[in-house]
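1. prediction below, plus the sequence it came from.
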Amino acid sequence: MPLYHLILISLIQGITEFLPVSSSGHLILLPGLTGLTDQGPVIDVAAHVGTLLAVITYFWSDVRHILHGLPQVVRGQFDSPSARLLVAFTLATLPVMALGLILKLSGLSDALRSITVIGWSMLVFGVLLYWMDQRARATRQIEDLTLRDAWILGLWQALALIPGTSRSGITITGALNAGFNRKEAAKIAMLMSIPTIIASGALTSLDLIGGTVPLRDTAIVVAFSFAAALMALSLMMRLLSRLTYTPYVIYRIGLGLTLLTIGYSGSLGF
């Protein structure tokens, strides 16, 4: 693939993966709006590896704290904060893994890749994020996360399999609804992304069996998506100290309305 195409994909994936604006929706739109060829599963996996490394790097202290609970969980001990969080984040990943596998095996995931689906998802879930953000009680911290919270947030996260929803956006919406403040809701969403991205990458990697992996292209995509994701994460977490999620909501609504106009006018071949 041309270098500019690889960099463009990396920047889109890296910047939008952790912002509540839907990375998958933007990547689906890219070939339809630009005429560029679809990047394929190899590049998808590479881009997700880059964003995975970025979120682990940024939240390393939290990741390390959670991983400290692994030996205790293996021994059947769940009383420490680390062990409870490890079990909670594992539980939260199950719904999206199960539904994602069902959609992939049934072929329904391809049927959802349309400009009107993305447009409606951008619009509806953007309004929902705004509503939850405005009415959030904002009193709970990540240490208050219960198994019940984790399961419900996992169900929220599963909605992100609808293109245009945004995995981070819908999880933040659920966390705000559960009473977590803006920064804690974002942190929970980012930490939930780690096992989810690993599971998604593993599932996508099944398509690579027997194929060749272009090392140059994958290395470029990993590097650029890592840098873009780390920058976007740092900026968003800093801004949440002073701002609400309203700027992202405005972007989602504007893009959603534009896509619906294009989709229903039939001016593009989606």
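-> Here it is on my side, so go on. Numbers count the residues shown, from 1 in each chain.
2. contacts, neighbours, all on C-alpha from now
-> Will do.
3. can you pull out the helices in the protein?
-> Taking DSSP state H, the helices of the chain run over residues 3-16, 23-34, 40-58, 60-67, 70-74, 81-106, 108-111, 115-135, 147-158, 167-177, 182-205, 215-239, 246-265.
4. deepest-packed of these, please.
-> Of all the helices of the chain, helix 167-177 has the most neighbours on average by mean count of other CA atoms under 10 Å, namely a mean of 28.
5. contact partners of that helix?
-> 17-22, 125, 128-129, 132-133, 136-138, 152-154, 156-161, 182, 185-186, 188-190, 193 (CA atoms under 8 Å, 6 or more residues apart in numbering).
6. what about versus this one:
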Amino acid sequence: MDISALIYALILGVVQGITEFLPVSSSAHLIIVSWFFQGDTLPLSLNVALHIGTLVAVLIYFKKDWWAIADGVLKAATKKEKSFSSHVLLPGMIIGSIPAGVIGLLWKDEIERFFHNPGFVVYPLAIVGVALWLVDLKVPAKRSLQDLSIRDGFLVGLAQACALIPGTSRSGATILGGRLLGFDRESAARFSFLLGTPAMLGAALLEAKNISQSLSDPVFYIGFVTSIIVGILSIHFLLEFVKRFGLAAFAIYRVILAISLFFLVN
């Protein structure tokens, strides 16, 4: 058993679990860590584990929301009852997932090939960081999640599509989109996680064909379990943190990381 590979999996599981949900860009951090450790792409089994682990984390943490959606859909089908979960939230999530889904299916490989390097991620890290700070500072938070419309879901989904560019951050882009639409910080973050679930599911399904060959690799289980545990803790931390302190700390972190990375790779 290669101990160094297991340690590498543990580190990347922690990095993925934290940065997938915090608005600091998981792709940028995984690129950076991989570059420092090996300088090449992630092992297949670890890539599969991280995708599935973060999906499981969000399913577990928001289990009440998923039960509410399922209950709303069942009541709509059997009793013709309308609810926010079945007639607004779920359609908003579905429609909001279309932009990233279409762009990802058509150009995912080209995007990764062109942008997947430490030198490039400097720019989205800094730009989105500054935008998070300015928008959170200037845009009044007048709306809660219950004020969501299907149109809002689509607009936040357009922001999510921008996160296909490494360094942008899916949660950063969608929280930014939610705040631009006037949602309070906690509501913007909560919808960001819910909207991200179909994207995480899609990423996991794309790796499904590789699951069988990954199950014999201990690296898979280390990355999988670590990303679940750390992911759940990260979701809870973010929801509580932004409610009390806002987004400035994440903006500052992104800019500092971008500047540091610029000097490291140049």
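-> Arrived safely, thanks for sending. It should be emphasised that the depicted structure is a prediction, and the values quoted were computed from it without experimental measurement.
7. how close are the two chains, by TM-score?
-> TM-score for the superposed chains, counting by TM-score structural alignment, normalised by the length of the second structure: 0.90, backed by 262 aligned residues with a CA RMSD of 2.2 Å.
8. what do we get in the first structure for Lys252 of the second structure?
-> If you look again at residue 252 of the second structure, you'll see it is Ile, not Lys. Matched to the first structure by TM-score structural alignment, Ile252 of the second structure sits across from Ile250.
9. its match and Phe125 of the first structure, how far apart?
-> In this view, Ile250 of the first structure and Phe125 of the first structure are 12 Å apart by CA to CA, to the nearest Å.
10. for the match of Ile252 of the second structure, what are its contacts?
-> By CA under 8 Å, 6+ apart, the neighbours of Ile250 of the first structure are Gly126.
11. residues contacting the closest residue to Ala258 of the second structure other than its chain neighbours?
-> Using CA to CA, 6 or more residues apart in numbering and skipping residues adjacent in sequence, the residue nearest Ala258 of the second structure is Val122, 4.6 Å away. Contacts for Val122 of the second structure (CA under 8 Å, 6+ apart) come out as 167, 257-259, 261-262.
12. ok, the residues you listed in the first structure, which still hold?
-> Contacts conserved in the first structure for those, counting by both residues aligned by TM-score structural alignment, their matches' CA atoms under 8 Å: 167, 257-259, 261-262.
13. reformat those residues as JSON lines; add distance to Gln146 of the second structure.
-> What follows is those, written out as JSON lines (distance: CA to CA, whole Å):
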{"residue": "Gly167", "distance to Gln146 of the second structure": "30"}
{"residue": "Leu257", "distance to Gln146 of the second structure": "35"}
{"residue": "Ala258", "distance to Gln146 of the second structure": "36"}
{"residue": "Ile259", "distance to Gln146 of the second structure": "39"}
{"residue": "Leu261", "distance to Gln146 of the second structure": "40"}
{"residue": "Phe262", "distance to Gln146 of the second structure": "41"}
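14. for Ile150 of the second structure, state which of the residues you listed is nearest.
-> Among these, Gly167 lies closest to Ile150 of the second structure (CA to CA), at 27.4 Å.
15. to which residue of the first structure is that closest one aligned?
-> Aligned partner of Gly167 of the second structure by TM-score structural alignment: Gly164.
16. and the gap between that match and Val117 of the first structure?
-> With CA to CA as the criterion, Gly164 of the first structure and Val117 of the first structure are 7 Å apart.
17. ok, Arg182 of the first structure next?
-> 27 Å.
18. I'd like the distance between the aligned residue in the second structure for Leu8 of the first structure and Tyr221 of the second structure.
-> Aligning on TM-score structural alignment places Leu8 of the first structure opposite Ile11 in the second structure. Ile11 of the second structure is 13 Å from Tyr221 of the second structure, where distance means CA to CA.
19. cool, Glu207 of the second structure as well?
-> From Glu207 of the second structure to Tyr221 of the second structure the distance is 15 Å (CA to CA).
20. and for Trp133 of the second structure?
-> 37 Å.
21. is it true that Leu155 of the first structure touches Val96?
-> Yes - counting by CA atoms under 8 Å, Leu155 of the first structure touches Val96, with 7.2 Å between them.
22. which residue sits closest to Met97 of the first structure, ignoring its sequence neighbours?
-> Ala199 (6.9 Å).
23. apologies, that question was intended for Glu20 of the second structure.
-> Using CA to CA, 6+ apart, the closest residue to Glu20 of the second structure is Ser26 (4.8 Å).
24. how about Ala186 of the first structure?
-> Ile172 (5.7 Å).
25. check the gap between the one you found and His26 of the first structure for me.
-> Counting by CA to CA, the gap from Ile172 of the first structure to His26 of the first structure is 19 Å.
26. try Ile209 of the first structure
-> For Ile209 of the first structure relative to His26 of the first structure (CA to CA), the value is 26 Å.
27. one more: Ala83 of the first structure?
-> Ala83 of the first structure is 36 Å from His26 of the first structure, by CA to CA.
28. swap in Phe78 of the first structure?
-> Phe78 of the first structure is 40 Å from His26 of the first structure, where distance means CA to CA.
29. and Gly100 of the first structure, by the same measure?
-> 19 Å.
30. show me the contacts for Arg137 of the first structure.
-> Arg137 of the first structure makes contact with 176-177, 179-181, according to CA under 8 Å, 6+ apart.
31. turn these into TSV, including distance to Arg113 of the first structure.
-> Shown next, in TSV, are these (distance: CA to CA, whole Å):
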residue	distance to Arg113 of the first structure
Leu176	28
Asn177	28
Gly179	33
Phe180	32
Asn181	33
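32. what's the most distant pair in these?
-> Every pair of the contacts of Arg137 of the first structure checked by CA to CA; the farthest is Asn177 and Asn181, at 9.5 Å.
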